[in-house]
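Enquirer: Quick one, structure for this:
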Amino acid sequence: MREKLLAAIRARNSHTPDTGDPTPVLDPAALKEMDTLLALVTATSVGGGRGVDVEAFHALGWLCWLRVQALPVDEWDDDLGCATMAFGPVFAADPSAVPEALHEFFAQQAAEHPADAPFADHPFADDDDPAEDDRFVPEDLVFDPERHELRSGSQAPDPDTDPAPDTDPDSGPPVDAAALTNKGVELTEWYERDGDPEALQGALHLFRAAFAAVPPDHPKWDLCRINLVIALGTWYDATRDPDALRETVDVFRTAARDARSERLARRADLSAALRMLFDHTGGTATLREAVDVRRDVIAATADASPKLPAHLTDLGGLLRRLYEHTGDAETLHEAIDAHRSAVAATSPGDEELAARLTGLGGALQTLSEHTGDPEVLREAIVVGRRGTGAAPAGHPYHAMCLANLGVSLRTAFEDTGDLDLLHEAVDAHRACAAATPDDHPSRASRLLNLGNTLLALSGRATDGAALREAVAITRAATAALPDDHPDLPMYKSNLGNALFILADETRDQGALAEACELARAAVTATPDGHALKPRYQRNLAAGLTQLFRRTGEQRWLREAVVIGRAGVAAADDDWPELSRTLYVVGSALYQLFRETGDDAHLAEARSVLARAAALPTASVRDLIDAGRLLSTAATVAGDHTAALAAMEAVVSRLPLMAPRDLRRADREHRLGEVAGIAGRAAAAALSAGRPKRAVELLEQARGLLLTEGMDARTELDRLRDRAPDLADEFARLRDRLARLDPAAGRQDDRARSARCAARRPPSGTRCSTVSAPVQGSPASWPRRPSTGCGGRPKPGRSSW
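Expert: The predicted structure is shown next:
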């Protein structure tokens, strides 16, 4: 940049004497080049770079001198002053390089002020008429660095009222914050026009110096702070340098500490800056600090303050993010309480109501994932629909509300199998993605939501279009994140899972290899103790098992067992996905036994699967899958009694696979996913020497299917003929009973979660990615992998 500007000015300086044409030096662009080069020279000096740039001052001096020669006498005062300023250090280095007409002036200055000669210590002039800009500071902003006293740059101090400044030679000249700021603006404008990073870096040096020179009680202190923050943000956007974000946080810390007024607002700014730093670089300590600062702000805010709901919403969002990284259930409950309070304090007509409802809905959605409580999920959907109703198309929060509602709807589909909910979720996420600009910071997460929802839909589609679209969109979402983004492992895990399913559908070896690579990268990049690491480890273990089946190489199976064990060890006992993770490990161990004949692998597989089949937090589908494979393993071990017990538990859970409040087609689909159970249960009973029990289990399992085949609700039909209202009430109660969770009688979730958190470091939560494809029992793998509750992938939770 310096060389470019220097060359342009030298070309003007050469053209005018050679041709006698003053047009190049009088061109307004010449002044812009001059101001920018002077700003760059100033920035280099302030930033601790090279010393006095004699070459630059030589070119600047001659440009101003040529303008003096060309302008009328009454118009060249400013240029003459600039020329003498610029030629000062040049005269000291080589008097012959300065116009002869100025020699006498410089000689006189040297004689009268020998300590100042040759003006090399502070060769910076004030700007003329700086442009109107948010970063502009009036030119009278000049400070004595020792006394921090405002002085005028154009009027000499009064010796009767202003004591002489400290003459310590080490203290340096007075700092002109206005000049530094205006030169910073020049460089910023040059960067915005030409994209030259040297200009932006120079602006940063100048804004730092100006901010350091202004005392906190000066009215322009905030403006200097904002200049620096804006420049740091621009530098981060251009370079992805995390130090820029850290410096931004330090600036906000200084503001929160030193501000004499609006201290509360400065603390809120600090919390927001810490959240920004966390979002881009990660680090739980940073997030905790942001939470603590926001709590302090709320504690100091009056109950009647109109700012309180916004602070509560911000706190709720921070706490939810903290829960996702720690698994601490109490943190999540505090987040919900904060969101509820924010909604309660917001009037119905407030434009912010939609955002606050969406925050509450998202926190409830996360709680439903943690507890598996269907009532919490239903409340999340109700709140989400309220949010979208309060934010129609064109509303600034329209896309955000659609994103959170779509996630809740998709989760409800996973838990119930209701295809209508899934189609509604797809529509919500498509509309959300369409309403999100390409440069929006949430673009990637909203694409991820759409990709995950299409992945779930692909399990019910008759062609591969939804699956191919899911892969393409998830790939685009992953590509939209920079390499150092803290959420990139989550995106890679999601893309890997979509590719696992694609590889299983198409037998594409390249897709399988890429999926394993992505799953491994997600595990490697995630630190121990992170709430999502157990899920990533399960995903990789399941993918390696799939790779073994494709290649027959035992090393993949052994690695799957090791990684799966690590995921189980890191997971919370109350994690709803623990059963699926145990199933992945048990399946790999059983496969390893089949390959090696080692009874130790079979014994461990039975132990792991028995635990998976008994967890109260597990989904019905996970319990059934684990029970079926447990029965197979027990049969191979010769333990026919245990094999029968496992199948009896599976048959008892069949009604929960297809509650009566589902549409008929959805019920039939879910029961089709567990076809063959009646025959397997009867076979287990016969192997155990209990033929009578075999007949009972066969009839019990087939009876459910027969009920689906017949629409024989004649008693209800007759009741509806006589008393329609009573029939409707009966149906409502029947359907509600059918939806009851097997673990509905568990103790209060807060107390349970607190005890769980006290037992082990927080780790597994179900919050931001999908579970990997894993297969059914080795004897009967389905064509499509059974990939989570109800046989569908568990898409990510990335809604804001």
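Enquirer: From now on I want contacts and neighbour counts done on CA atoms only, so please keep to that.
Expert: Fine.
Enquirer: Chain neighbours aside, what residue packs nearest to the spatially most central residue of the chain?
Expert: In the chain, the C-alpha nearest the mean C-alpha coordinate belongs to Asp279, at 5.2 Å (C-alpha atoms, centre = their mean). Leaving aside its chain neighbours, Asp279 sits nearest to Pro486 (7.0 Å; criterion: C-alpha to C-alpha, 6 or more residues apart in numbering).
Enquirer: same deal with Arg257?
Expert: Nearest non-adjacent residue to Arg257 (C-alpha to C-alpha, 6+ apart): Arg263, at 7.8 Å.
Enquirer: What's the separation between that neighbour and Ala310?
Expert: When distance is defined by C-alpha to C-alpha, to the nearest Å, Arg263 is 17 Å away from Ala310.
Enquirer: Please give the structure of this sequence too, so both can be compared:
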Amino acid sequence: MDDAVQRLRAAVERFSAGDRDAVTDPETVTLAVRLAAGIRPGQPVGVPVLQALGHFHLARFQFLDREPDLQKAMTYYAHLHESRPDLVPESLRGLIADHTDGTRLLRIAIDEDDPEILDGAIELLTDEAADDDPAVLSNLATALIRRHLTAGSGDDLDNAVHAFTRAAALAEPGDPQRAVYLTGLTGALRERGDVDRAVQAGGEAVAAAGPETLVAALHNLGNALLDRYRHTGADPDAQQALDTLTAAAAALDGDDPPLISILNTTAVLLRARYDRHGAPADLEDAHDLLRRATGLPGDARARANTYNNYGTSHIDRFEFQGDLAVLDLAIDAFEQAADLATGTTAAADVLMNLGNARVTRYEQRGTTADLTAAIGLLEEAVQDTAPDHPVLAERLSNLGLALSSRFEETGNRLDLDAALEACRRAAELSDDHAERAAMLGNLGNVLGAVADHSGALLDLDAALTVLAEASATVPPHHPDAARHRNNLGLAWRAHFERTGRPGDLDAAIDAHRDAVARVPQTSPERPGYLSNLGVTLHCRYYATGDLGDLDEAAACFESGLAGLPPGSRDRPSMLGNLGSALTGKARQAGNRSLLDRAVTVLREASASGPDRILATSHLATALLTAGSGEPGFTEAMTALVRVAGSAAAAPALRLSAATTAGGAARQAGDLGLAVSAYRMALSLLPLLSGRRLRRADQEFHLGDQAGLAGTAAEAAIRADRPAEALELLEHGRAVMWGHQVALRGAAAVLRVRDPQAADRLEQLRDLLDADALRRPGPGMDSVLHEIRVAGRRSGLLREMGQVLAAIDVTHQDGEHRRQ
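Expert: All right, here's what the predicted structure looks like:
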């Protein structure tokens, strides 16, 4: 700090010597901002800091004639005057008292949206409030609320409630300002979540209001009733809120500026009632109010809020109608809101909504640019949110989902790790969060993606635990209940695929049936829920052979396809599921025309969409089932090789494709091709037994492939390639126990060259082995702990990769020198 003070003083001296740019160049301004940021309210500040900052802002005022610089200078000089008045410029000493009025400073802080001036205003108002002047107490509370909204400090909020309460108590019963103090108290209590006291204070404010304060009092009471309706779902609160807001709008003269905010609140109320009861009229009325509000006068903050809510209204209509053009309108509205909100406390909220909307458009249209832009917007929203702000959980969760989507697109494990960490933090932050079920649901979905990639039972158990709690947390009649039931069904199905327990599959079907039953026929979510029910029924058909399940699965896919909007990105995935079911039905019935339709459907499904690799695998199965000669066999083998070589696909799917290709080639008599396919399968085995997995998972996956090396060797012997048969057997055996050997061999090589690195390699191996053998505990706390452990394992694995890469580089350098 001493160096910063000296540099700031030098800049002022250069200004005094005639260098006018000395106090405006970006480096000096940044230096002053950082020096000011080190000042904490209530903490002592050194005289040199106060003097340097005062002189700097006074010089800027003299050059730029900006009143905010003068106010900042006077704020610093006022503090300096308390201990060293001799250091304050003599011409200003007599003005200190006039220019350090807290209320005046607060107005400037609000006009300039300047947190530094706001801190100074709060300090002055705190001192002035000792005289118990109701107006000063009210201004202090207003300043504290403003700082709370920026920094998220709970202490500021509690102190604001206390100041407003004190101001209202001190005001005379007939004082027209008493309604103002009570209205402010209503807002502070709402912000704190004390909805019953907020409604009470709001009612008192309306009773005390005169003509000049009635509109604000009615609006705040309407907001308080809306908050309580959201908490309790009591319809009388919704109706009273609607009546109160209607009265507030009617009390205005024409399109006065408060109208834009009142219409916003009314629209939010109608949307909340739609969420609870599903009446389309509420949704349309809310949309009409917001459309009207976009044309009304208001400040940038009010207009940004209007366009933000207008965008949300378009999202609601898209979810109800499924019209992608409506989604585009939502993004346009959010972009206008973002432009208006730049530099305000509302910016992060708008960025989150815009990011989420672009994720939705990516999911519908598959445009990677939307996903990339969305992640950038969501990262910015998280960065702009204070660590203790209550909305941080929701913003982290949304970022996690977007990163998980990008992992599904690219297969980059770093995205999946980052998604898991973001959603874990969101779940931990949301212990008392009103949308805890949503945070848990998002975490469970990301854990499901982790499990799809890893095949680890621990990951499947974790996803199931989290999603079961999310489903149990949401009220039965909440609009999100269907989504949580659907997600729980997915988790049960994945658990069955790992354990083989019939009860898991029955639980999955029950959950999916419940999800479908909870949504109306017109819901854009219904096709997806039908598809998931169909996949689970198809899975039970494979387990039990019940043709009724297969027929119902195909019917679900047909119905889901019919319900998709034109251009939906879900169409390829739905086609892939339908094609797989049609293949099964054709095989059972020996129906060639049905099989031909399955192939046609699967060719379309494998051409695009996030599940194109899975659809490609289904296509290969259909082509091999059709037995359509050389062209069909070649197309099937090409499809299987494509799946096996896809880095973005789950390892188990890749391995299945390679072994299927080997078996098909061997049956067709192409032993050379069979050997190549089996070699590819053996090369994929390490992905199923990697050190990310615990020992039990490694043994499970490798146990499933115990005969693979023998099958590959048998094909090589039949192809008259005995040496290659031996090599394949050795390769398979090496995978089964080669991790320990490989690491110990690497450590031995490294110990000669770099003993310290060798020690670290062995430490990493021991840490990973200890995790692999440890048994996790039950419950949510254990799940969250295990996610942190998984993050640590990822870090250890990355470090191990770096050490092993260093060995390879060193080896290559040595070989180069010997040549």
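Enquirer: what's the TM-score for these two chains?
Expert: The TM-score (TM-score structural alignment, normalised by the length of the first structure) is 0.61; 540 aligned residues with a C-alpha RMSD of 4.0 Å.
Enquirer: hmm, back to that, now for the residue nearest to Asp279 of the first structure: which residues touch it?
Expert: Neighbouring residues of Pro486 of the first structure by C-alpha atoms under 8 Å, 6 or more residues apart in numbering: 279-282.
Enquirer: now swap in His701 of the second structure and tell me
Expert: 688-689.
Enquirer: That one pairs with which position in the first structure?
Expert: Using TM-score structural alignment, the partner of His701 of the second structure in the first structure is Arg670.
Enquirer: How about Pro134 of the second structure?
Expert: So Pro134 of the second structure corresponds to nothing, using TM-score structural alignment.
Enquirer: Could you tell me where the helix or strand containing Ala325 of the second structure falls in the first structure?
Expert: Per DSSP states H and E, Ala325 of the second structure falls inside helix 324-341. The aligned range for helix 324-341 of the second structure in the first structure is 284-301, by TM-score structural alignment.
Enquirer: For the matching stretch, buried residues please.
Expert: 286-288, 290-291, 293-295, 297-298 (16 or more other C-alpha atoms under 10 Å).
Enquirer: Out of those, which is nearest to Phe500 of the first structure?
Expert: Closest approach to Phe500 of the first structure among these (C-alpha to C-alpha): Leu287, at 33.3 Å.
Enquirer: and that closest one, what is it in contact with?
Expert: 274-275, 278, 318, 322.
Enquirer: now, which of these lie within helices?
Expert: Members of these lying in helices (criterion: DSSP state H): 274-275, 278, 318, 322.
Enquirer: still on that earlier bit, how big is the offset of the helix holding Ala325 of the second structure relative to the first structure?
Expert: The superposed helix 324-341 of the second structure is, by mean C-alpha distance after the TM-score superposition for the first structure, a mean 1.4 Å from where its aligned residues fall in the first structure.
Enquirer: How far does that helix sit from its chain's centre?
Expert: 19 Å (C-alpha atoms, centre = their mean, to the nearest Å).
Enquirer: centre of the chain versus the longest helix along the second structure, how much separation?
Expert: Using DSSP H to define each element, the second structure has its longest helix at helix 779-818. Distance of helix 779-818 of the second structure from the chain centroid (C-alpha atoms, centre = their mean) equals 27 Å.
Enquirer: Output the contacting helices and strands for that helix.
Expert: helix 413-429, helix 457-473, helix 722-753, helix 755-773 (3 or more C-alpha pairs under 8 Å, 6 or more residues apart in numbering; DSSP states H and E).
Enquirer: how about the helices in the stretch 351-500 of the second structure?
Expert: For the stretch 351-500 of the second structure, helices defined by DSSP state H, counting those that start in this stretch occupy the ranges 368-383, 392-410, 413-429, 436-454, 457-473, 481-499.
Enquirer: Looking at these, which is nearest to Leu137 of the second structure?
Expert: When the helices of the stretch 351-500 of the second structure are compared by C-alpha to C-alpha, helix 392-410 sits nearest Leu137 of the second structure, at 30.4 Å.
Enquirer: so that closest one corresponds to what in the first structure?
Expert: With TM-score structural alignment as the criterion, helix 392-410 of the second structure aligns to 353-371.
Enquirer: That stretch vs the second structure, average offset?
Expert: Mean for stretch 353-371 of the first structure is 1.3 Å (mean C-alpha distance after the TM-score superposition for the first structure).
Enquirer: so Arg569 of the second structure is in which element?
Expert: Going by DSSP H and E, Arg569 of the second structure is not part of any helix or strand.
Enquirer: any idea what it aligns with in the first structure?
Expert: Arg569 of the second structure maps onto Ala531 in the first structure, by TM-score structural alignment.
Enquirer: Quick check: next helix or strand after the host helix or strand of Arg107 of the second structure?
Expert: Taking DSSP H and E as the definition, one finds Arg107 of the second structure inside helix 102-112. Heading C-terminal from helix 102-112 of the second structure, the first helix or strand you meet, by DSSP H and E, is helix 115-128.
Enquirer: Give me the contact list for that next one.
Expert: The set of residues external to helix 115-128 of the second structure that reach it, using C-alpha under 8 Å, 6+ apart, is 36-37, 41-42, 71-72, 75, 100-103, 105-106, 108-110, 136-137, 139-140, 143-144, 147.
Enquirer: ok, Ala52 of the second structure - contacts?
Expert: Counting by C-alpha under 8 Å, 6+ apart, Ala52 of the second structure has contacts 5, 8-9.
Enquirer: Please apply the same query to Gln365 of the first structure.
Expert: 376-377, 380, 407-408.
Enquirer: which one of the residues you listed has the most neighbours?
Expert: Compared across the contacts of Gln365 of the first structure, Val407 has the highest neighbour count, 32 neighbours, by other C-alpha atoms under 10 Å.
Enquirer: Before I go, just wanted to say thanks for your time.
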